[in-house]
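K.L.:
generate a structure from the sequence data that follows.
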Amino acid sequence: MSTIEQPRPATSPSADWWRQAVVYQIYPRSFADLDGNGIGDLRGVTSRVPYLRELGVDAVWLSPFYPSALADGGYDVDDYRDVDPRIGTLADFDEMTAALHAAGIRVIVDIVPNHSSDRHAFFRAALAAPAGSPERDRYIFRDGLGENGELPPADWTAAFGGPAWEPVGDGQWYLHTFAREQPDFNWDHPDVREEFLTTLRFWSDRGVDGFRVDVAHLLLKDLPETLPSRAELAAMDRTSGTHPLEDRDEVQDVYATWREVFDSYDPPRIAVAEAWVATPERRARYAAPTSLGQAFNFDLLTADFDAGQFRRIVTENLAQSAAAGSSSTWVLSNHDVTRHATRYGLPPLAGREGKQGVEWMLAGAPADGVDRELGARRARAATLFLLGLPGSTYLYQGEELGLPEVGDLPGDRRQDPAYHRSLDQGTWTYDGLGRDGCRVPLPWRASGASLGFGEGAEPQPPHLPQPDWFAEYAVEVEDGDPDSSLTLYREALRLRRELQAAETLEWVETGSEDVLRFRRPNGWEVVTNFGGEPAELPAGRVVLASRRLDGTLPGATTVWLAP
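P.N.:
Model (predicted):
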């Protein structure tokens, strides 16, 4: 791999570093496996700090690395203040954090407050205690219906399929919004609130710079004695802050106390909410400076590669972030969605209904129905468009390599409960085959049993199998190739740092419904042709393009023009 020509400064104490940061999401179990046990680890992350530094990111966000049975990829947490022994120790975490900070890279960790695992000490105590005990009150238990409590308290469905209530054998049932191994906390209990305040301080004291808050909108619940049916829940208003299960106004009281913890550090710790709520106005509440400070906008995850959709989404989200006093967040891929290099090679979302959206996966990857070349061109163009926008951009590991989704994983190797429970229930969630396809371990080399993911004399096979074609996207293949996706990302992040301007933009009319052009306050311009035919290349000094130019602006192409 090539070396860095200019050293980057050490971590700056600026409290506003996050506003226009590039954050790189690491799914630790699939990033780098230094001990060769088939599962990525924290020492593996440390070993790749030079790579991350050369890529040019400002921060990394680590998905859960806590002790877990992996019923949901680590989002079933046994202990919020420790490291899963399969991927490291607290000492390894400290070493990794120190190495990242020395490289000028901040550290954000995932916090999962809606639910614990069923192996958490609180839940073990709840099962050991009788109904009505203080221990059970830390979770949401209800008596079952029927003569002996043999029926669930309500007909609710969990997010991964199947019932949302699980019996414990004594006539009581507990609520789990997700997998049965993920019981929901009762956030009205002071022990639960204190558990997370202690956790926030624990990681902040270890040097963590911020937190990504999982399903931040679900914590507070207000359940009447007679529970509503699933149909009644679906008909309830989700815009008033009074829904019994989600986005209740009182959740902001929780985050106000978290904000006090964040602001007690210098610089203040930051947070970003994953909040799937009904309206932009509701989402803005989580991004307020008195709350978490920033909230993910996922609008582009469900948008086609379409100029009109992109312009509307950008305009709306910039207005929302300005109103909240925050900055916007731009995301094209993460650990929960099909990689955008594949999404953009599929027919438009509007043209896919029912199971049609997963037929390409069922046929394998690459498969009929996916135009991989078109998807790659559009992905590069969309990425350059995003990196030119004001606000922060969140990248997902492997997207800098142009990795497509892996759709043909064997069913017996899949791990995602969304896949297995979709089969059990005959429902289709997460494109029908779950989220494992975007979580396959990264290819670092073009050869070897695990393509450089696993180190050591005899590394174990990766926990999810890599397809043979992954070798085409290996870091060592793309490193130094002037036309590779990795080279494009490195150059884009370098130029972005040089060109960055105030958090506004001005749309420049192009006379074409397929071409978007915007100008930042310092004169930096971004022009994207979302269409299939070439368009006129604007006058100006092109400093970066998502593909080679021929005197025009080809379809599915973005250019940056320097002032």
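K.L.:
contacts, neighbours, all on C-alpha from now
P.N.:
Noted.
K.L.:
for residue 392, which non-adjacent residue is spatially closest?
P.N.:
residue 20 (4.2 Å; CA to CA, 6 or more residues apart in numbering).
K.L.:
from memory the one you found sits against residue 294, does it?
P.N.:
No - taking contacts as CA atoms under 8 Å, residue 20 lies outside contact range of residue 294: 11.5 Å.
K.L.:
who has more neighbours out of these two?
P.N.:
Set residue 20 next to residue 294 and count neighbours by other CA atoms under 10 Å: residue 294 wins out with 29 against 23.
K.L.:
which ones are touching the more buried one?
P.N.:
Going by CA atoms under 8 Å, 6 or more residues apart in numbering, residue 294 touches 271-273, 286-288, 326-329.
K.L.:
I'd like the structure of this one too, to check against the first:
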Amino acid sequence: MFRRKFLATSLATAVALSLTALHGNAWATTPQAAPGDEDWARHSVIYQIYPRSFADGDGNGMGDLAGVVSRLPYLDKLGVDALWLSPFYKSPQADAGYDVADYRVVDSMFGSNADFERLLKEAHARGMKVIVDLVPNHTSDEHAWFQAALKSPPGSPERARYVFRDGQGENGELPPNNWPSVFGKAAWDRVPGEKQWYLHLFDSKQPDLNWDNPQVRAEFEQVLRFWLERGVDGFRVDVAHGLIKAKGLPDLPVEEGRENAGALVGPMWDQDGVHEIYRSWNKVLAEYPGKRIMVAEAWVTPRERLTHYIRSDEMDQAFNFEYLMTQWNAGAFKEVIDSSMALTATVGAPTTWVTSNHDTVRAPSRYGLKELGKHALPGNGIGPATAQPDEALGLRRARALAMLTLALPGSTYIYQGEELGLPEHTTMEGQYRQDPMFLRTQGEEVGRDGCRVPLPWKAGAPSFGFGPGDKTWLPQPESYARYAVDRQEGAADSTLNLYRQILALRHAHALGNGKLQWIDAGKDVLAFDNGDLRVVINMGEQAAALPAGSQVLLSSEALPEPGQLPGNTAVWLKRS
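P.N.:
Next up is the predicted model:
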């Protein structure tokens, strides 16, 4: 059963029903997972909320859980099936909450545990599932465990929870090995006054846990249970490929011309031992009623290794970063779609489709660049000194891409603001940037702040309606006024209304549970059938002919000539 049932397949009826969603779910009297079918994760549309940038309920410039609750009607009207919340736990916020000081407490900047339980109940009452972030590779350096480790001697049980090692050199003045931090510089910091160093694959305020320690494993199983008992429907597992390090922590091989290379491969990534952990977590989730899921954030190569994370006794799905990084080219998209579906089929898992998230340049800005290049990778943002994207072209392509992506069988993720066509803030000055990647590289890496800017809700309001005041934790560009929700609500051709129509038709035609059948369409054009819909996307610049007698249900742009599909445009056709 889908979250919404539709009584007709015509576009008008589907859209009307999407705006008057049929719920029928009573408020939960005790914490429990949202009701629904056991296969919901195989076909759902999951909306990522980055809490600090979604909506500000108290006017302090920082988004919060009260803000999320206030916008649940908007998300319901959009037609998404589930919400994924980035971290809201107690944290000093050195890495926007991915440095967790207490996994069981909502940080006061976001509200309280009671606020989260209210959000959970209200989302469930509207039929939406709720997935939360879990950050198991590292804690904050302000976590009680790490503070205890610093106060304890080398070799103590407290230090055994993390990765401490003696430094090299006569007095331990050199790091234990040559591993780099993902955020720049070395992955080791020295304990003041000692020969020992601690490992942090990310920021120095994010010490890596030692997952060979049984106490660490037991603690995280209890963290899982804590949130499962409150009713969460699943977990997105951060850095799922990083928990286990190779025995002996060997040096990373030095590639010619690139010292300390290897962001995806090496002795710190994708070690086979991680799978024992996820098999144990799978058993924990199975103890609870309803379908609870795990989603892997795993950057691995070769991509065939991604299937190891989504075997039947481990996680339910993994983010498809190959799809996110695909160049604007019909052949490239066909190849990644085919290979993705073939790979997941080998383990019976659903394929996921992702075009943006909180770590990567937003799709409209990516595809507005002449060359995608490194800007598809995390942290390689677009700044004032970078070649600027073509905003109009990027938006046109992003709208067409949405129609391609949301027509594919499987589970799809929408990053907050995608439904608005929101671009990256590409001209943000360095003085405002807070990403540790930017700070640790002295600006050599632009970082991820540009995709994390607070959303615009009202064009004429202070902070564009992000909160009741004019404060925002990151500055919003003036261009965001034209992307504001209130501007798009009343425009039939807006990106927001396009998304609402897409999602209504996706549910009505059960596309997430469908089957893809390619149709030969020639160079620069992709065409396939999914159920009773035909999807055509023209990734070239010249117009292409549509099948004779086509009944157009939806198009990403107006079609100026009957029977012609302009470049960078997609349509959904009704098959006869």
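K.L.:
need the TM-score between these chains.
P.N.:
Here the superposed chains carry a TM-score of 0.92, computed using TM-score structural alignment, normalised by the length of the first structure; 541 aligned residues with a CA RMSD of 2.2 Å.
K.L.:
returning to what we had before: TSV please, covering the contacts of residue 294 of the first structure and showing distance to residue 160 of the first structure.
P.N.:
As requested, these are exported to TSV (distance: CA to CA, whole Å):
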residue	distance to residue 160 of the first structure
271	26
272	24
273	21
286	25
287	28
288	31
326	32
327	32
328	29
329	26
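K.L.:
of all those residues, which comes closest to residue 162 of the first structure?
P.N.:
Nearest to residue 162 of the first structure among those: residue 273, at 26.7 Å, using CA to CA.
K.L.:
now do the shared contacts for residue 20 and residue 294 of the first structure.
P.N.:
Shared contacts of residue 20 of the first structure and residue 294, defined by CA under 8 Å, 6+ apart, comprise residue 327.
K.L.:
apart from its neighbours in sequence, what residue is nearest residue 134 of the second structure?
P.N.:
In this structure, residue 134 of the second structure finds its nearest non-sequential neighbour in residue 237, 5.1 Å apart by CA to CA, 6+ apart.
K.L.:
can you tell me which residue in the first structure aligns to that neighbour?
P.N.:
Per TM-score structural alignment, the equivalent position to residue 237 of the second structure in the first structure is residue 213.
K.L.:
quick one: its match and residue 109 of the first structure, what's the gap?
P.N.:
From residue 213 of the first structure over to residue 109 of the first structure the distance is 9 Å, taken as CA to CA, to the nearest Å.
K.L.:
closest to the centroid, which residue in the second structure?
P.N.:
Centre of the second structure computed as the mean C-alpha position; nearest residue by CA atoms, centre = their mean is residue 357, 4.1 Å away.
K.L.:
just the strands in the stretch 301-450 of the second structure please.
P.N.:
Assigned by DSSP state E, counting those that start in this stretch, the stretch 301-450 of the second structure shows strands spanning 317-318, 352-354, 411-415.
K.L.:
next one: the stretch 101-250 of the second structure
P.N.:
Counting by DSSP E, counting those that start in this stretch, the strands of the stretch 101-250 of the second structure are 102-106, 129-134, 164-166, 188-190, 196-199, 234-237.
K.L.:
give me the neighbour count for the closest residue to the residue nearest to the centre of the second structure other than its chain neighbours.
P.N.:
Nearest non-adjacent residue to residue 357 of the second structure, counting by CA to CA, 6+ apart: residue 415, 5.3 Å away. Residues near residue 415 of the second structure, counting by other CA under 10 Å, number 20.
K.L.:
residue 415 of the second structure corresponds to which position in the first structure?
P.N.:
In the first structure, residue 415 of the second structure lines up with residue 396, judged by TM-score structural alignment.
K.L.:
residue 487 of the first structure versus its match, what's the distance?
P.N.:
Residue 396 of the first structure is 16 Å from residue 487 of the first structure, by CA to CA.
K.L.:
drop anything exposed from the contacts of residue 294 of the first structure.
P.N.:
Buried members of the contacts of residue 294 of the first structure, scored by 16 or more other CA atoms under 10 Å, are 271-273, 286-288, 326-329.
K.L.:
can you tell me how far the match of residue 237 of the second structure is from residue 278 of the first structure?
P.N.:
Distance from residue 213 of the first structure to residue 278 of the first structure, by CA to CA: 18 Å.
K.L.:
who's more crowded, these two?
P.N.:
With neighbours defined as other CA under 10 Å, residue 213 of the first structure and residue 278 compare such that residue 213 has more, 20 against 14.
K.L.:
any idea what sits nearest the equivalent of residue 447 of the first structure over in the second structure, other than its immediate chain neighbours?
P.N.:
Under the alignment (TM-score structural alignment), residue 447 of the first structure maps onto residue 460 of the second structure. The shortest distance from residue 460 of the second structure to any non-neighbouring residue, by CA to CA, 6+ apart, is to residue 481 (7.4 Å).
K.L.:
and the one you found, how many residues sit next to it?
P.N.:
Applying other CA under 10 Å, we find 20 other residues in the vicinity of residue 481 of the second structure.
K.L.:
for residue 210 of the first structure, same thing?
P.N.:
By the criterion of other CA under 10 Å, residue 210 of the first structure has 25 neighbours.
K.L.:
that one and residue 265 touch, don't they?
P.N.:
No - taking contacts as CA under 8 Å, residue 210 of the first structure lies outside contact range of residue 265: 10.9 Å.
K.L.:
now do the shared contacts for those two.
P.N.:
Counting by CA under 8 Å, 6+ apart, no residue touches both residue 210 of the first structure and residue 265.
K.L.:
thinking again about what came up before, out of the buried ones among the contacts of residue 294 of the first structure, who's nearest residue 306 of the first structure?
P.N.:
The closest of these to residue 306 of the first structure turns out to be residue 329 (CA to CA; 19.1 Å).
K.L.:
corresponding residue for that closest one in the second structure?
P.N.:
Match for residue 329 of the first structure (TM-score structural alignment): residue 352.
K.L.:
just to revisit the earlier point, and the strands of the stretch 101-250 of the second structure as JSON lines, adding distance to residue 435 of the second structure?
P.N.:
What follows is the strands of the stretch 101-250 of the second structure, written out as JSON lines (distance: least, CA to CA, whole Å):
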{"stretch": "strand 102-106", "distance to residue 435 of the second structure": "21"}
{"stretch": "strand 129-134", "distance to residue 435 of the second structure": "19"}
{"stretch": "strand 164-166", "distance to residue 435 of the second structure": "26"}
{"stretch": "strand 188-190", "distance to residue 435 of the second structure": "19"}
{"stretch": "strand 196-199", "distance to residue 435 of the second structure": "20"}
{"stretch": "strand 234-237", "distance to residue 435 of the second structure": "20"}
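K.L.:
between the ones you listed, which one is closest to residue 208 of the second structure.
P.N.:
Closest to residue 208 of the second structure of the strands of the stretch 101-250 of the second structure, according to CA to CA: strand 196-199, at 5.7 Å.
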